[in-house]
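Engineer: What would the 3D arrangement of this be:
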Amino acid sequence: MEPIGVVVMQGEFLLAEGLRTVLAEADDVVLRGEAGSLQEAEQLVRRHGPDVIVLDVDGVGPDSAATFSACDLGAPDSSIGIVVLAQGHDPESVFGFLSGGAGGKAYVLRDHLQSGEDLLRTVREVHEGRSVLGPRVLDAMIQARHRRRAATLAGLTPREAEVLAHMATGRDNSAIADGLVVSERTVEKHCNAIFGKLGLRDVEHLNRRVAAVLAYLAHSTN
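Structural biologist: Purely as a prediction, here's the structure:
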């Protein structure tokens, strides 16, 4: 069985030494190259075609753009796994990193890795197409999602909020129109506005009603 080929991108000497030592101790993992910038990493990916990229975003620049660029590094071969190591956890950066799909990706805080084996386990899981998120990263994402949803629902007009509340009781447009003493066409217009604000415009009709109601109920119970 071929060992898992890894390219490491980092900018700190001590961290590089540590990663090199950890990878060298594994029989099923081999270091294909090291890069100190996104440009170097991109060249190594094209030259060696690694199975997994280990990206230290803090070592090459703490801004979220480095995390987003990690997706581009795997673009030549979508089967390339990406492990992001970070000091902090900006939820928006993580959302951006996972936006193209979470399979074969990991976002882990450095202090979550208690041993070299933790890193190797993450590399192996990503190589197998799994998604790995550190517990604090996942918690931050959940909290950010709640805040996003609350902000989105707060953007509804009073009438739209009223229509959504009626929708949550299981009423169809005709029943909602009767309850609000408006035309069914007016209710449909409000529904479309709600779906648009909740980002559900392209979802199949029945499913977007369900998704809208779930968003409303989740917000109501928080």
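
Engineer: make it CA atoms for all contacts and neighbour counts henceforth
Structural biologist: OK.

Engineer: Spatially, which residue comes closest to residue 46, not counting chain neighbours?
Structural biologist: residue 76 (7.4 Å; CA to CA, 6 or more residues apart in numbering).

Engineer: From residue 52, how far off is the residue most central in space within the chain?
Structural biologist: Nearest to the geometric centre of the chain sits residue 98, at 3.0 Å (CA atoms, centre = their mean). Distance of residue 98 to residue 52, given as CA to CA, to the nearest Å: 16 Å.

Engineer: swap in residue 154?
Structural biologist: Counting by CA to CA, the gap from residue 154 to residue 52 is 41 Å.

Engineer: Can you identify the helix in the protein that spans the most residues?
Structural biologist: The single longest helix within the chain, with elements called by DSSP state H, is helix 135-154.

Engineer: and this one, so I can compare the two:
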Amino acid sequence: MPDPLRVVIADDNYLVREGTRRLLEESGEVTVPVAVGTAGELVDAVTRIRPDAVLTDIRMPGPGTRPDTGPSMAGIDAAHRIRAANPSVGVVVLSQYADEAYAFELFRSGTAGLAYLLKDRVGDVHQLLGALRAVIAGGSVVDPQVVDALVTRRARLRESPLARLTTRETQVLREMAQGHGNARIAEHLSLSESSVEKYVNSIFAKLGLAEQQVHRRVAAVLTYLRDGALRPPR
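Structural biologist: Here you go, the predicted structure:
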């Protein structure tokens, strides 16, 4: 029989943390040398213990995370730090959100050794063990509900007129959405005002606003605000 997997658990909820520990250890396939409640404690524990894998909630308090990350991304930030310093340690991130934006953030630098599961999978020990084995082997796992969200997002993006815009046109439209006029946009993007005007007219044409003479700028901004969040983080 192979040696049990050594897994560090991180969750700021004590009952969830200890319940998950008991669930995994009762399988006979996992030992949990330590369970912690913050992202900082998690990173420190991995440095000290060198486990095979980490099972962490996506939301945890600091310290130990970037100031701009906040608790909603603390588990993901810790996952990136752990993988960068310890490439052999697999990380399974648990989230209550079937939100594709979190998956994009987790996998922004690659998928190897990372898994994203919904938190209600905690009760399925076989699925948890499968995800832990996969990340330890350098593989990746994405929750089926998150995959569905990613597919839906791609379909909506293909249907959105924003998909027809170039990167520069999107940048100009983003500036417009912040209430900036052409002169301010030209300054921010290091363009001439005539270039900005050409980009703006191209945006109107691609968004089907070329024939409208009134409120085209407002209509373009409304399209951006409606569909702009569909684009994956850059």
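
Engineer: What does the superposition give as a TM-score?
Structural biologist: TM-score of the superposed chains, computed with TM-score structural alignment, normalised by the length of structure 1, equals 0.63; 157 aligned residues with a CA RMSD of 2.3 Å.

Engineer: ok so, going back, ok, now how distant is the residue nearest to the centre of structure 1 from residue 71 of structure 1?
Structural biologist: Taken as CA to CA, the span from residue 98 of structure 1 to residue 71 of structure 1 is 8 Å.

Engineer: what does residue 141 of structure 1 give?
Structural biologist: Taking CA to CA, one finds residue 141 of structure 1 at 18 Å from residue 71 of structure 1.

Engineer: Then residue 7 of structure 1?
Structural biologist: Distance from residue 7 of structure 1 to residue 71 of structure 1, by CA to CA: 14 Å.

Engineer: So which of the two has more stuff around it?
Structural biologist: Taking neighbours as other CA atoms under 10 Å, residue 7 of structure 1 and residue 71 compare with residue 7 leading, 24 against 20.

Engineer: roughly how far apart are that one and residue 43 of structure 1?
Structural biologist: 11 Å.

Engineer: Residue 112 of structure 1 now?
Structural biologist: Using CA to CA, residue 112 of structure 1 is found at 30 Å from residue 43 of structure 1.

Engineer: the more surrounded of the two?
Structural biologist: residue 112 (16 against 13).

Engineer: Apart from its neighbours in sequence, what residue is nearest the more buried one?
Structural biologist: Excluding the flanking residues, the one nearest residue 112 of structure 1 by CA to CA, 6+ apart is residue 134, at 6.8 Å.

Engineer: you'd agree that neighbour is up against residue 113?
Structural biologist: No. In this structure, residue 134 of structure 1 is not within contact of residue 113 by CA atoms under 8 Å, at 9.1 Å.

Engineer: how about residue 175 of structure 1, what's its match in structure 2?
Structural biologist: Residue correspondence to structure 2 (TM-score structural alignment): residue 175 of structure 1 is left unmatched.

Engineer: nope, residue 107 of structure 1 is what I meant
Structural biologist: Using TM-score structural alignment, residue 107 of structure 1 sits opposite residue 116 in structure 2.

Engineer: Sticking with that match, tell me its helix or strand.
Structural biologist: Using DSSP states H and E, residue 116 of structure 2 falls within strand 114-118.

Engineer: Could you find the closest non-adjacent residue to residue 27 of structure 1?
Structural biologist: The shortest distance from residue 27 of structure 1 to any non-neighbouring residue, by CA to CA, 6+ apart, is to residue 3 (7.3 Å).

Engineer: same deal with residue 103 of structure 2?
Structural biologist: Nearest to residue 103 of structure 2 is residue 116, by CA to CA, 6+ apart, at 6.8 Å.

Engineer: what residues are up against the one you found?
Structural biologist: Residue 116 of structure 2 makes contact with 92-95, 103, 106, 141-143, according to CA atoms under 8 Å, 6 or more residues apart in numbering.

Engineer: ok, and those in structure 1?
Structural biologist: When you map those onto structure 1 and apply both residues aligned by TM-score structural alignment, their matches' CA atoms under 8 Å, the shared contacts are 92-95, 103, 141-143.

Engineer: Could you point out which of those is nearest to residue 224 of structure 2?
Structural biologist: The shortest approach to residue 224 of structure 2 among these belongs to residue 103, at 22.2 Å (CA to CA).

Engineer: And that closest one, what's its match in structure 1?
Structural biologist: Checking TM-score structural alignment: residue 103 of structure 2 goes with residue 94.

Engineer: Can you tell me what sits against the helix or strand encompassing that match?
Structural biologist: Using DSSP H and E, residue 94 of structure 1 sits within helix 91-98. Residues outside helix 91-98 of structure 1 that contact it (CA under 8 Å, 6+ apart): 64-65, 67-68, 70-71, 105, 107, 137, 140-141, 144.

Engineer: How about stretch 157-171 of structure 1?
Structural biologist: 153, 173, 176, 187, 190-191, 193-194, 209, 212-213, 216-217.

Engineer: Structure 1: helices as residue ranges?
Structural biologist: With DSSP H as the criterion, structure 1 has helices spanning 13-24, 38-48, 57-60, 64-73, 91-98, 116-127, 135-154, 158-167, 173-180, 184-197, 205-220.

Engineer: Arrange these in JSON lines, one row each, with distance to residue 32 of structure 1 as further columns.
Structural biologist: Formatted as JSON lines, the helices of structure 1 follow (distance: least, CA to CA, whole Å):
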{"stretch": "helix 13-24", "distance to residue 32 of structure 1": "10"}
{"stretch": "helix 38-48", "distance to residue 32 of structure 1": "7"}
{"stretch": "helix 57-60", "distance to residue 32 of structure 1": "19"}
{"stretch": "helix 64-73", "distance to residue 32 of structure 1": "15"}
{"stretch": "helix 91-98", "distance to residue 32 of structure 1": "23"}
{"stretch": "helix 116-127", "distance to residue 32 of structure 1": "14"}
{"stretch": "helix 135-154", "distance to residue 32 of structure 1": "28"}
{"stretch": "helix 158-167", "distance to residue 32 of structure 1": "54"}
{"stretch": "helix 173-180", "distance to residue 32 of structure 1": "60"}
{"stretch": "helix 184-197", "distance to residue 32 of structure 1": "46"}
{"stretch": "helix 205-220", "distance to residue 32 of structure 1": "45"}
